[in-house]
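Asker: Just a sequence and a predicted model for now, questions to come.
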Amino acid sequence: MYRIFITADVAKEAKEILEKEFIVDIQPNMEEDELCKVIADYDAIITRSQTRVTKKVIDAAVNLKVIGRAGVGIDGIDIPEATKKGITVVNTPESNTIAACEHTIALMLSMTRHIPQAHQSIMEGRWDRKSFTGIQLLNKTVGIIGVGRVGSNVAKRLQAFNMKTIGYDPYIPLERGQQLGVELTDLDTLLRESDYITLHTPLTDETRGMIDKEAIAKMKDGVRIVNASRGAVVDIEALAEALKNGKVAGAGIDVWPHEPLKPEENPFLGLTNVALTPHLGASTKEAQAGVATDVAIGVAQALHGEPVATAVNASPITKATLNVIQPYFDLCERMGNIGIDLAGGRISGVNVEYTGELAETETAPLTTAVLKGLLAPVLQQTVNFVNARGIAEERHMEVREVKARKGHYFTNTISLTIDTDKGTHRITGSLFDRKEAKIVSLDHFRVDFEPKGCIIIAPHEDKPGMIGQVAGVLGAAGININGMQVGASNDKGINVMAVAVDKDIPTAVLPSLMNIEGIKDVKVIHCEH
C-alpha cells in the first residue's frame, strides 16, 4: 500500500480522501534536514509554501512518485530535479479563483466606503459620519488588467453593480472580451479612462512594476486601485506617494513584494485611504477545502498511473507513438516560442500541419508541445503537456491539426500558422536525420537556421552593404554574431536576414537597426524562453 506524507496544514478533506486507499501521515512544517530523514519511506508528499522540496529532499526520496502542492505556486519545488527522477508534480491552479475574486470585491467596497476606518472610529467611541463619505460604484468605469479566470469573474460581478468594464489582456482575442462584456483596450487607454483599476495578472518581466510612477501619472485624478494578484506588479512606494498627494483616492492591497510584510517595509502606515490585508485572497473555508480535495485527487490519480489534469511535468504517451514523435518535441516547443514573438497581437487560431512520417501517427502531443511553447513565455501559471490545450481553450484559441503526405520542400515538416488580430504568421520546421532541427521558412521567406537562442529577423532590400551595416550596429553594441544567413522571398527585391546572436538584444539597439536604410522591419525572436 502506498504511503503519503502531508507536511502542511491542509484541510481535512485531503486526509479523508486519501485514507480510503493509502496510508497517510501528517507532520506540518518540517525543515529540510528533518524531511530528508523520513521521506524515503513515502511514495507521495503533499506540501504548501512552508515546506520546500529541494534537490536534497528529492535525492533522499528513493520511493517518491508524486509531489502534491496544495496551492498554485511551485517555487518551493525543484521541478527539473523531480522531472529527472520521474516524479510527477501536481498543483491546484483553479481552486481559489472565486475566493480571490470575492476578496477583490471586498477590498474595492471597503476602501470606497472607508469601512476599516469607520469601524475603528466606532471602536474608539466616536460617531463621525461626515469623515467617511464614500462614492457609489454605479456607472463608474473599472479597468481590469488581466482578464483570465479571476479577472473575468470580477468583471461579471462588477457588471451587476452597473459598472462599465474595460480590460487589458493582450493574450485573449477580442471575441472573448465581447463574450465577457469587457471592452478590451490598450493599457494606456485603460489607465486614462478608469475610475477603478484592479489587477489580476501574473508576475512576469512584462508586468513587474507595471503600476509605477509613470503609469499612475497617466491615470485619472481620484482613481482607486486594487491589487490582489502579485505584489511586485505594483510599485508600492509610488502608490503610497500618490495616495498622499491625492492623485489616487484609495487603494485596496492584499499582496506584497515581500511577504510577510515587515512594518519598516510598509509605506502605507498612517494613511487613512487604504484597505490592507495580509494575502487573504485564497483564505476561505471553501477555497481551502477545494485545494485539499483537488490535491488529494491529483495525487491519487498519479499514484494510480492515470493522467492528471493539473500535473505540472507529466503527459502520458504510448511507447509506440513516442518512438516516432519524440525527436520532434523540442522543435515543436521552440516553434511555439518563435510564434509568440512573431504574433504581435491577440491569437485567435493555431493551425499545425504535419507531413511525411508524422502524417501517419498520433500528433496531438506535438501540437500540445507547440501550445506549451506558445503560451508558457507569457503566462505565470505553469503550462505543461497536460494543461496547454485547456489554457488555449480558455483563451478561445481555435486549435487545428492538418496532415498531408507531402510537404512543399522537405519530406518531414511541421508548419505552424498563427492567426492574430494583426495578421497571420507561418513558421515551418523540419528535422534532418531525425536529430538536426531547422527552421526552413518564416512567413513568406525561405530561411535555414537552428531554433536556438536569440535570432534577429530583418527583412530588407536586396542591395549591397546590408549585412555589413547590421553587423556594424551589433558590433558597436558589443553583441557577438554566432551566425548569419540570408533568405529570399516571393517579393522581388526583398530578402530576409536571420542573425543568431550570443545574448538578448537591448531595446536601445533596435532603433539603430531600424534606421538602416533598406531595413523593412526588425523582430527579435527567442527560440528558447
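Answerer: Everything's here; your move. Not measured: the values here are computed from a predicted model. Numbers count the residues shown, from 1 in each chain.

Asker: C-alpha only now, for contacts and for neighbours.
Answerer: Noted.

Asker: Skipping adjacent residues, who's closest to residue 88 in space?
Answerer: Excluding its sequence neighbours, the residue lying closest to residue 88 (C-alpha to C-alpha, 6 or more residues apart in numbering) is residue 66, at 4.8 Å.

Asker: how many neighbours does that neighbour have?
Answerer: 25 (other C-alpha atoms under 10 Å).

Asker: mind listing what it touches?
Answerer: Applying C-alpha atoms under 8 Å, 6 or more residues apart in numbering to residue 66 gives the contacts 43-45, 87-90, 299, 302-303.

Asker: Just those residues: which are in strands?
Answerer: Among these, the members falling in strands (DSSP state E) are 44-45, 88-90.

Asker: Please, which helix or strand holds residue 414?
Answerer: Per DSSP states H and E: residue 414 is located in strand 413-420.

Asker: buried set for whichever helix or strand comes after that strand?
Answerer: Next helix or strand after strand 413-420 toward the C-terminus (DSSP H and E): strand 423-432. The neighbour-count check on strand 423-432 (16 or more other C-alpha atoms under 10 Å) flags 424-431 as buried.

Asker: here's the one I want to compare it with:
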Amino acid sequence: MARSVLITDSLHSIAYDLLSESGIKCVDGSSWSRDEILDRCSTFEGWIIRSGTSIGEEYLDRATSLKVIGRAGVGVDNVDLKAATKRGVLVLNAPAGNTISTAEHTMAMLLGLARRIGPASASLKEGRWERKLFTGSELFGKTIGIIGIGKIGRTVAERCLAFGMTVVGFDPVLTQEAAERIGIELTDLETLYERADFVSVHTPLIPATKDLLNRETLAKCKKGVGVINCARGGIINEEALLVGLESGHIGGAAMDVYTSEPPSHNLAALLGHDRFLGTPHIAASTDEAQEKVARQVTEQVIRALRNEPVLTAVNTMAIRLAAQPEVRPYVVLADKLGLAARQLFPGKVERLVVRCHGDVPRKYKDVLQVIALKGFLSSSWGQPVNLINAQVVADEAGLVRDVETFRPESSFSNLVELHLEGADTSFSITGTMFSEQDVRITSVDGYEMELKAEGHLLLYRNQDRPGMLARVGQALADEGINIGSLALGRKVPGTEALTAISVDQPLTREILDKVSHIEGVRHVCMLEFMP
C-alpha cells in the first residue's frame, strides 16, 4: 500500500511535486472542515501543516496510522508535542527556510517605527501633507535589545549592526563567547529593558515566554521605547501594550503576530492606535521563504517515512543526534544490544544501565541510552516503541535508567555495554563496531567472544569438555540445519562455556528442545536479529 501524506494548510506546490516524485500520495485537505479531518485522517502516515492547523489529542486519537507531522515553519506550539511523543509520532519543523524573510520583515517593522512610515503613508493617502508631524529618528547609534538569539534573532542582529546600532541581547542558552563572535553584548533582561531604544522578541511561545512583555516589564523599559514582535502571538501582552501606548511610555509598537488570529474585536483599539504598525502574519510570506520551508519540511517528512535520518526533529534530541555520521554506527550497535538483551534476559527488568567505553560512545551517551532503550522495549512492549516515545514508555513501566562512562580498558577502543538488573539477578552484553554494517558482540554475561549481530543465532551454555560442540552439531545436522559460523567463550577452563552458533533459519521449539536434552547442555535459546 502506497504511503500517503495529508496537507491541511496552504503550501507551496514544491511540496506536492516532491511527494509525487517520491511515490508518496499527497492529499490536499486545506479546505476540509474539522469534522472532515476527523473522519478522514486515520489512513495518513504523514501530515504537513503551517500555522492554520492545530493538532491535538482529538486529531491524534483518530490519526491511528500517523508517523510524522511536518510543520512548514519554525514554531510548533500548534502541535501537542506531549501527546504526539506519547504516541510515537515524530514532529519536524523547517527552522531555516523563513529566517531571512522574517529577519527582513523585522527590519522593515523597525524602520517603520523609527520613521513613522505607516501613519505618514495613511496621511498622504488622505490628501494631507504633514511633514512636521512625522519626524522620525535614525537607527544609527541607537540600542536594540533582542530577546531570543536563535537563527532569526542572530540574523536581525547582523542587520542591526550593519545599520550602526548597538545590539544587546538575552538568551538562556547562548554563551558569552558565541555572542561576542556575532557582535552582541549578552546581558540580563533587566539591563536590556533599561538600555534598549527598541526591543524585538524572537523566542518560541512557551510558558516561560507567555506575556513576557507585560505591564511590569514594559514599565521597566525606556520611555519612548519601540516594541516589535514578529515571532509568536502572546509573547507581548496586548492589553498592557495598549496601556503603554496610550500613556506615551511606549513610543511605538509593531506586530505581525497576535494572541488570536485573525485578531479579535477586543484588539480594535490597539490596531487603530496611530503609533501601532501591524501586518497580518506575513513575516514569512515571501515567494522565496514559502518555497524554502515547503521544500525543507517535505524532504524531512519523506526521509522520516523512509526511516532515514532526519535533521529537524522537534520532539526528540536522539533522532537529531543519531543522524550525525560519527555516531550512526553506534546507533546500530546500541539498538541491536537492546534487542539482544531483551531476548536473553528472562526475568523482569527493574534497572537498565548503558555503559559507554571510549570517546565516541561517551560523547553520545544520552543518545545511545535512548537507542538501547528503544531496542530493548520494541521486542517486549504491547505498543509500538520508537526513539520518540521510548522514554515515555519506560517511565510508564517504572523502568529505572542510567548511563555510565568509562575509559576503554580492552583491546577495543569503543565499546557499548548494556547492563540489566532484576530483583535477584543481572545480565550484561557488550558490543563494538567494525563498520556501520558490521556489529560485533564481544561479551555476553561475562563470557568473552566475538560474533556478528545478525541473522539467527543459537545460544547455549554447556560443560566445558571435549565433544560438546560435535554433539550439538550432529543434532542440528540430523534436522537439516546448516551452520554458518560459531563463537565460543569461557571464564575458567573446564567449568562452563557459552556457545553461539549462526544458523540459516529460525529453529523450531522441537529442535531447541532436542538440543537442550543433550547431556551437559543447558539454557538453550534463540537470538534473532531482524534484517
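Answerer: Cool, the structure landed. Note that the coordinates shown come from a computational prediction; the quantities given were computed from them, not determined experimentally.

Asker: so how far is residue 195 of the first structure from the counterpart of residue 216 of the second structure in the first structure?
Answerer: Applying TM-score structural alignment, one finds that residue 216 of the second structure aligns to residue 214 in the first structure. Computed as C-alpha to C-alpha, to the nearest Å, the residue 214 of the first structure to residue 195 of the first structure distance reads 17 Å.

Asker: More neighbours: which of these two?
Answerer: Ranked by neighbour count (other C-alpha under 10 Å), residue 214 of the first structure and residue 195 place residue 195 first, with 24 against 10.

Asker: check contacts around the equivalent of the more buried one over in the second structure.
Answerer: The alignment partner of residue 195 of the first structure in the second structure, by TM-score structural alignment, is residue 197. Contact analysis of residue 197 of the second structure by C-alpha under 8 Å, 6+ apart lists 142-145, 222, 224-226.

Asker: Apply 10 Å and report the result again.
Answerer: Applying C-alpha atoms under 10 Å, 6 or more residues apart in numbering, we find residue 197 of the second structure in contact with 139, 142-145, 166, 221-227, 251.

Asker: count of neighbours near the aligned partner of residue 145 of the second structure in the first structure?
Answerer: Superposed on the first structure with TM-score structural alignment, residue 145 of the second structure falls opposite residue 143. Neighbours of residue 143 of the first structure under the rule other C-alpha under 10 Å: 30.

Asker: With the one 10 residues further on instead?
Answerer: Residue 153 of the first structure is surrounded by 18 other residues when neighbours are defined as other C-alpha under 10 Å.

Asker: That one should be in a strand, yeah?
Answerer: No. Applying DSSP: H, G, I helix; E, B strand; the rest coil, one finds residue 153 of the first structure to be helix, outside a strand.

Asker: Who are the contact partners of it?
Answerer: So residue 153 of the first structure contacts 97-98, 100-102, 147, 159, 180 (C-alpha under 10 Å, 6+ apart).

Asker: so what corresponds to it in the second structure?
Answerer: Match for residue 153 of the first structure (TM-score structural alignment): residue 155.

Asker: Map residue 278 of the second structure across to the first structure for me.
Answerer: With TM-score structural alignment as the criterion, residue 278 of the second structure matches residue 276.

Asker: which residue sits closest to its match, ignoring its sequence neighbours?
Answerer: Residue 276 of the first structure sits nearest to residue 253 (C-alpha to C-alpha, 6+ apart), 5.0 Å away.

Asker: my guess is that neighbour meets residue 225, correct?
Answerer: Yes. Counting by C-alpha atoms under 10 Å, residue 253 of the first structure touches residue 225, with 8.2 Å between them.

Asker: which of these two has more neighbours?
Answerer: Set residue 253 of the first structure next to residue 225 and count neighbours by other C-alpha under 10 Å: residue 225 wins out with 27 against 24.

Asker: Report the set of residues contacting both of residue 253 and residue 225 of the first structure.
Answerer: Residues touching both residue 253 of the first structure and residue 225 (C-alpha under 10 Å, 6+ apart): 107-108, 111, 234, 274.

Asker: Inside strands: which ones of these?
Answerer: Judged by DSSP E, the subset of those located in strands is residue 274.

Asker: what helix or strand does residue 526 of the second structure sit in?
Answerer: strand 521-529.

Asker: Can you give me the stretch of the first structure that that strand aligns onto?
Answerer: Following TM-score structural alignment, strand 521-529 of the second structure has no partner segment in the first structure.

Asker: just to revisit the earlier point, tell me the residue in the second structure aligned with the residue nearest to residue 88 of the first structure.
Answerer: Residue 66 of the first structure maps onto residue 68 in the second structure, by TM-score structural alignment.

Asker: List the buried residues for stretch 244-251 of the first structure?
Answerer: Buried residues in stretch 244-251 of the first structure, defined by neighbour count with 16+ other C-alpha under 10 Å: 247-251.

Asker: What residues in the second structure pair up with it?
Answerer: The aligned range for stretch 244-251 of the first structure is 246-253, by TM-score structural alignment.

Asker: wait, isn't residue 50 of the second structure in contact with residue 294?
Answerer: Yes. With contacts defined as C-alpha under 10 Å, residue 50 of the second structure counts as touching residue 294 at a distance of 9.4 Å.
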